[in-house]
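Peer 1: the sequence and its predicted three-dimensional model are supplied below.
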Amino acid sequence: MGEFELIRNFFAAAPCAQGGEGVALGIGDDCALLAVASGEQLAISTDTLVAGVHFADPCDPYLLGQRSLAVAVSDLAAMGATPLAFTLALTLPTVSADWLQAYARGLNAMAQSCDVRLIGGDTTRGSLTLTLTVFGRVPAGLALTRSGARVGDLLCVGGELGNAAGALPLVLGQRSADATIAAPLLAHYWSPQPQLALGQALRGKATSALDISDGLLADCGHIAAASKVALQVEVEKLPLSPALLSFLGEQGARAAALSGGDDYVLAFTLPPAELAPLLAAGWPVQVVGQVVAGQGVTLLDAGGQDITPGTRGYQHFAETP
């Protein structure tokens, strides 16, 4: 099967590739064309997932299709952007019609859930690698960034932490668990739900934001550095799911929440006056700490003592002993 036949058979005909609002020209030409209204800015982000590094190989291609797009779209949520479109660069060791069909179905399911359109990409031969670039729109001047946190702000997250990291032993076949425990953890790993609506609700309210991909402590370090402030995380306030606590115990669950990564939940700083209206509106805001003067990220116990661990989160190019 040739490159163009592969694209035509498995991707160009998918419902998510049929264009829509903001897509002036989709698959078929050398470039796609996006239309952004006056007064809006284009938000762009690229994610690469490599077999054996970002996901187990082999794995269910349908679940991989969902996950690969969700983690990319989550970056749009972190900026408060509304999704428009995405491209897919797919590197395959071999061409398997069954694998491609299942992957395309998972990709399409997540694309329709996020209301984002496939507008192009590329295919080539090599080690299994997925590169997705997402495009979104945001009102000019209202994009959420990492650089606006202020002393006195609350440090918040958009929901439970650690579930995806907790699922990793299940994904790798290292442990098993009852379905009532395994199912919610695995769902968070394979089908994370980008917090697009929350990101848009935070425009003009949150002073900084990002999505948690490498662990709460590591990612909050990006906010601290960009904003030139210090963040304090209170260990007793971490939102942990019953499934995670049952599977890993309290100590293991806290470690997964702090440095496990793959949550794709928003972390953001918020002026205290903005908290009550967001909670009253039903948004899943959990306060986990505060912004103070200084630099870096500190983990505090119930007595306010520094218990910051040496391992903050995942780093791709960290040297190993």
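Peer 2: Thanks, I have it.
Peer 1: alpha carbons only for contacts and neighbour counts from here, please
Peer 2: Fine.
Peer 1: in three-state terms, label the closest residue to residue 232 other than its chain neighbours for me.
Peer 2: Among residues not flanking residue 232 along the chain, residue 298 sits closest, at 4.9 Å (C-alpha to C-alpha, 6 or more residues apart in numbering). Following DSSP: H, G, I helix; E, B strand; the rest coil, the label given to residue 298 is strand.
Peer 1: from residue 265, how far off is residue 298?
Peer 2: To residue 265, residue 298 is 20 Å away according to C-alpha to C-alpha, to the nearest Å.
Peer 1: quick one: the helices in the stretch 51-200 of the chain?
Peer 2: Using DSSP state H, counting those that start in this stretch, the helices of the stretch 51-200 of the chain run over residues 61-78, 97-114, 163-171, 179-190, 196-201.
Peer 1: about what we covered before: hang on, the residue nearest to residue 232 packs against residue 229?
Peer 2: No: taking contacts as C-alpha atoms under 8 Å, residue 298 lies outside contact range of residue 229: 11.5 Å.
Peer 1: please compare the first structure with the one that follows:
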Amino acid sequence: MTETDFIAALRALAADPAARGLADDAAVLTFGGETLVLTHDVLVEGVHVLPGSDPADIAWKLVAVNLSDLAAKGAEPVGILLGHMLGEGDARFLEGLRAVLDAYDVPLLGGDTVKGGAQRSWGVTALGRATHVPVPSRRGAQLGDGVFVTGTLGAAMLGHDALASVGEADTAAYLRPLPLLAEGRALAPLVTAMMDVSDGLLLDAWRLGTASAVTLDLDSASIPVADMARRDECLRWGDDYQLLFTAPAGSTLPVAASRIGSVVALEHGPLRLDGRLLSSDDRLGYTHG
């Protein structure tokens, strides 16, 4: 089964409203007087991190990508649960884990450790508290909204290539991404839809348009990229962890962001780029097959 097929099959098991149809960055659960936001991501050696990576960087990235999902919901982190495969460099992993937890004032609440094969993997479940209700989702984009993105796309791609000895670039965006928690909380009361950019801007815009049953009409020249000569790759590579969101036209945004398009009526597909309707066959971003 492809990743898309498997997730589609899982939806039959995820009938609770908190799961949001498995079509969002996180689950949202009302519990007592709180609205909780829960997410889980896994990193695999050789897939999400380069073989031989500093375990301290792996620990940072593992926590950061999960906190980025909380940021897309405007949530305040409550804590994490860690799944760790024991192996070489565990002391360095602990150093990186302490650094990222201290940087974002997030407690470690528990988890599990295992011993496995040569190819290692690590997982984190992040728990957050919603700061605004309703919690932003991918479903709310409205006709006439602007489409916005924070930051610059493609910096992680350039960092990855530099580490793989293909060119020179700052590697921080790839090794130690910075989840936009404060920006997500500031945007939560304003946005109509929001998600983080993890698998490539075009693929994630496709997902947001699909969830909202609209077409996102994007202008590539308006999208800030780290390398103009590789603009197309910057839009598809992923690992950026910027925030992609829609908001009413004319809104005064509380964070720095670029308007990259508009929300229009659904027209044979959820994404249009420079006037051309894109399809799922266009290799929009990163998928696991």
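Peer 2: Okay, I see it. Worth saying up front: this structure is predicted, and the values here are computed from it rather than measured.
Peer 1: the residue nearest to residue 232 of the first structure -> the second structure?
Peer 2: Alignment note (TM-score structural alignment): residue 298 of the first structure maps to residue 272 of the second structure.
Peer 1: contacts only, for its match.
Peer 2: 215-218, 278 (C-alpha atoms under 8 Å, 6 or more residues apart in numbering).
Peer 1: so can I have CSV of those residues showing secondary structure?
Peer 2: Below are those laid out as CSV (three-state DSSP):
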residue, secondary structure
215, strand
216, strand
217, strand
218, strand
278, coil
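Peer 1: just give me the closest of the residues you listed to residue 129 of the second structure.
Peer 2: residue 216 (29.5 Å; C-alpha to C-alpha).
Peer 1: show me the helices in the stretch 201-321 of the first structure, by range?
Peer 2: 216-227, 242-259, 275-280.
Peer 1: most tightly packed of those?
Peer 2: Ranked by mean neighbour count, the helices of the stretch 201-321 of the first structure are led by helix 216-227 with a mean of 22 (mean count of other C-alpha atoms under 10 Å).
Peer 1: hmm, who's touching that helix?
Peer 2: 146-150, 208-213, 230-231, 257-259, 261, 267, 295-297, 312-314.
Peer 1: that one against the second structure, how far on average?
Peer 2: On superposition with the second structure, the average gap between helix 216-227 of the first structure and its aligned counterparts reaches 0.8 Å (mean C-alpha distance after the TM-score superposition for the first structure).
Peer 1: compute the inter-axis angle for that helix and helix 242-259.
Peer 2: 40 degrees (axes from the mean of the first three to the mean of the last three C-alpha atoms, to 10 degrees).
Peer 1: could you tell me where helix 216-227 of the first structure falls in the second structure?
Peer 2: Mapped onto the second structure using TM-score structural alignment, helix 216-227 of the first structure covers residues 201-212.
Peer 1: same question, stretch 258-268 of the first structure
Peer 2: With TM-score structural alignment as the criterion, stretch 258-268 of the first structure aligns to 235-245.
Peer 1: now the matching stretch: buried residues?
Peer 2: Neighbour counts over stretch 235-245 of the second structure (16 or more other C-alpha atoms under 10 Å) mark 235-245 as buried.
Peer 1: next: stretch 146-162 of the second structure.
Peer 2: Buried, per 16+ other C-alpha under 10 Å, within stretch 146-162 of the second structure: 146-162.
Peer 1: again with stretch 126-141 of the second structure
Peer 2: For stretch 126-141 of the second structure, by 16+ other C-alpha under 10 Å, it's 126-132, 135-141.
Peer 1: so can I have a markdown table of those residues showing distance to residue 78 of the second structure?
Peer 2: Output for those, formatted as a markdown table (distance: C-alpha to C-alpha, whole Å):
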| residue | distance to residue 78 of the second structure |
| --- | --- |
| 126 | 8 |
| 127 | 5 |
| 128 | 5 |
| 129 | 6 |
| 130 | 10 |
| 131 | 12 |
| 132 | 15 |
| 135 | 16 |
| 136 | 18 |
| 137 | 20 |
| 138 | 23 |
| 139 | 25 |
| 140 | 26 |
| 141 | 28 |
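Peer 1: coming back round to it: so which of the helices of the stretch 51-200 of the first structure is the most packed in?
Peer 2: Stretch with highest mean neighbour count among the helices of the stretch 51-200 of the first structure: helix 61-78 (a mean of 26; mean count of other C-alpha under 10 Å).
Peer 1: that one packs against which elements?
Peer 2: Contact here means 3 or more C-alpha pairs under 8 Å, 6 or more residues apart in numbering; DSSP states H and E; on that basis helix 61-78 of the first structure packs against strand 40-50, strand 82-92, helix 97-114, strand 129-139, helix 179-190, helix 196-201, strand 208-211.
Peer 1: which residues sit against the first one?
Peer 2: For strand 40-50 of the first structure, the surrounding residues in contact (C-alpha under 8 Å, 6+ apart) are 36, 55, 68, 71-72, 75-76, 79, 81, 128-140.
Peer 1: that one aligns to what range in the second structure?
Peer 2: Counting by TM-score structural alignment, strand 40-50 of the first structure corresponds to 34-44 in the second structure.
Peer 1: just give me how far the matching stretch sits from the chain centre.
Peer 2: 11 Å (C-alpha atoms, centre = their mean, to the nearest Å).
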